[in-house]
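Undergrad: Got a predicted structure here, sequence first:
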Amino acid sequence: MRKILFMLFSVCIWGLFPFSTNAQETPTPNKTKKLVEEDEGPIMFKFEPDFVSKNEKKKAEIARTRSIIDTLNISDRKRLKLLRDLYKNGISRRLQKAMLVENTYDEIED
């Protein structure tokens, strides 16, 4: 008796609340809109449009600083440490200290 009532109850529930299942998704307008946005370029450029120019300026600054480090009269070990600091952290305290140069100008008397 319980089995029959259980079966009857489950058939009523199944009949009252049909569930639809789809094997494949149908295309929605939102997906086509996302494809159009990707064609415009990376999303990063929407929030930071001058990223490329900032990156180029940073590379130019690193190249200039590297050329300064290469002209310094220091040991190879210290030069490698300074270059590591430059590439990892940018301008560090150790790098500033090494690049600090005392300039003394002789006054030209007429």
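TA: On my side now, so go ahead. Numbers count the residues shown, from 1 in each chain.

Undergrad: going forward, measure contacts and count neighbours with C-alpha atoms only.
TA: OK.

Undergrad: in this structure, which spans are helices?
TA: 2-16, 29-40, 44-47, 51-71, 76-89, 93-99 (DSSP state H).

Undergrad: tell me the centre residue of the protein?
TA: The residue lying closest to the centre of the chain (Cα atoms, centre = their mean) is M44, at 8.5 Å.

Undergrad: Check the gap between that residue and F51 for me.
TA: Separation of M44 from F51 (Cα to Cα, to the nearest Å): 8 Å.

Undergrad: cool, G15 as well?
TA: 59 Å.

Undergrad: With K31 instead?
TA: Distance of K31 to F51, given as Cα to Cα: 27 Å.

Undergrad: Looking at these two, which one has more neighbours?
TA: F51 (12 against 9; other Cα atoms under 10 Å).

Undergrad: Can you give me the distance of the residue nearest to that one when sequence neighbours are not counted to V52?
TA: Nearest in space to F51, with sequence neighbours left out and distances taken as Cα to Cα, 6 or more residues apart in numbering, is F45 at 7.1 Å. As for F45, its distance to V52 is 9 Å (criterion: Cα to Cα).

Undergrad: got another, please set it beside the one above:
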Amino acid sequence: MKKTTIWAKSLVVFVGGIFMATAQSKADKPIKVQKRTLMDKFEPDLVKPVDERIALKEKRIASQQQTKKILDTLNISDRKRRRLMRELRRSPFSERIQKTILAETEFEDEIDNNPKK
């Protein structure tokens, strides 16, 4: 009985380790855009090609990630940070987020010109 218990516990630990390892090596999902749009059907000259739309989407995602990194480093309360992160997911180019980043950012020139006493 003790041997089966030991084997069962070791099997659980082994399977758990495999799941943890596969969860960490998860690959990013490819970016998808709609190949044919309704606008493409009627006005093909006004619609950007698929590869250009993918590039724009990648650029937008990179901008969101950069803004998220900036929000993580700001010296603001956790509640405000969570609210701004939620706002970032809903509308990435929000005025509220940009105002907060500009208001909380201390530039190096300001720090060098105004030494603390």
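TA: Cool, the structure landed. Quick caveat: nothing in here was measured; it's all calculated off a predicted structure.

Undergrad: anything in contact with each of M44 and F51 of structure 1?
TA: With Cα atoms under 8 Å, 6 or more residues apart in numbering applied, the contact sets of M44 of structure 1 and F51 do not overlap.

Undergrad: For the aligned residue in structure 2 for T65 of structure 1, the count of nearby residues, please.
TA: Alignment note: T65 of structure 1 maps to T67 in structure 2; criterion TM-score structural alignment. Applying other Cα under 10 Å, we find 18 other residues in the vicinity of T67 of structure 2.

Undergrad: List the contacts of the closest residue to I70 of structure 2 other than its chain neighbours.
TA: Nearest residue to I70 of structure 2, sequence neighbours excluded (Cα to Cα, 6+ apart): I101, at 7.6 Å. Neighbouring residues of I101 of structure 2 by Cα under 8 Å, 6+ apart: I70, L71, L74.

Undergrad: out of those residues, who has the most neighbours?
TA: Per-residue neighbour counts (other Cα under 10 Å) across the contacts of I101 of structure 2 peak at L71, which has 21 neighbours.

Undergrad: Now that residue: closest residue in space that isn't a chain neighbour?
TA: Nearest to L71 of structure 2 is R81, by Cα to Cα, 6+ apart, at 6.8 Å.

Undergrad: which residue lines up with the one you found in structure 1?
TA: Structural alignment (TM-score structural alignment) places R81 of structure 2 against R79 in structure 1.

Undergrad: again with T5 of structure 2
TA: Aligned by TM-score structural alignment, T5 of structure 2 pairs with nothing in structure 1.

Undergrad: Quick check: T100 of structure 2 vs L71 of structure 2, distance?
TA: From T100 of structure 2 to L71 of structure 2 the distance is 9 Å (Cα to Cα).

Undergrad: Check D112 of structure 2 too.
TA: For D112 of structure 2, the distance to L71 of structure 2 - Cα to Cα - is 23 Å.

Undergrad: likewise L38 of structure 2?
TA: Separation of L38 of structure 2 from L71 of structure 2 (Cα to Cα): 37 Å.

Undergrad: Ok, E106 of structure 2 next?
TA: To L71 of structure 2, E106 of structure 2 is 13 Å away according to Cα to Cα.

Undergrad: What does G90 of structure 1 correspond to in structure 2?
TA: Matched to structure 2 by TM-score structural alignment, G90 of structure 1 sits across from P92.

Undergrad: Can you name the residues that contact its match?
TA: Going by Cα under 8 Å, 6+ apart, the list of residues near P92 of structure 2 reads Q64.
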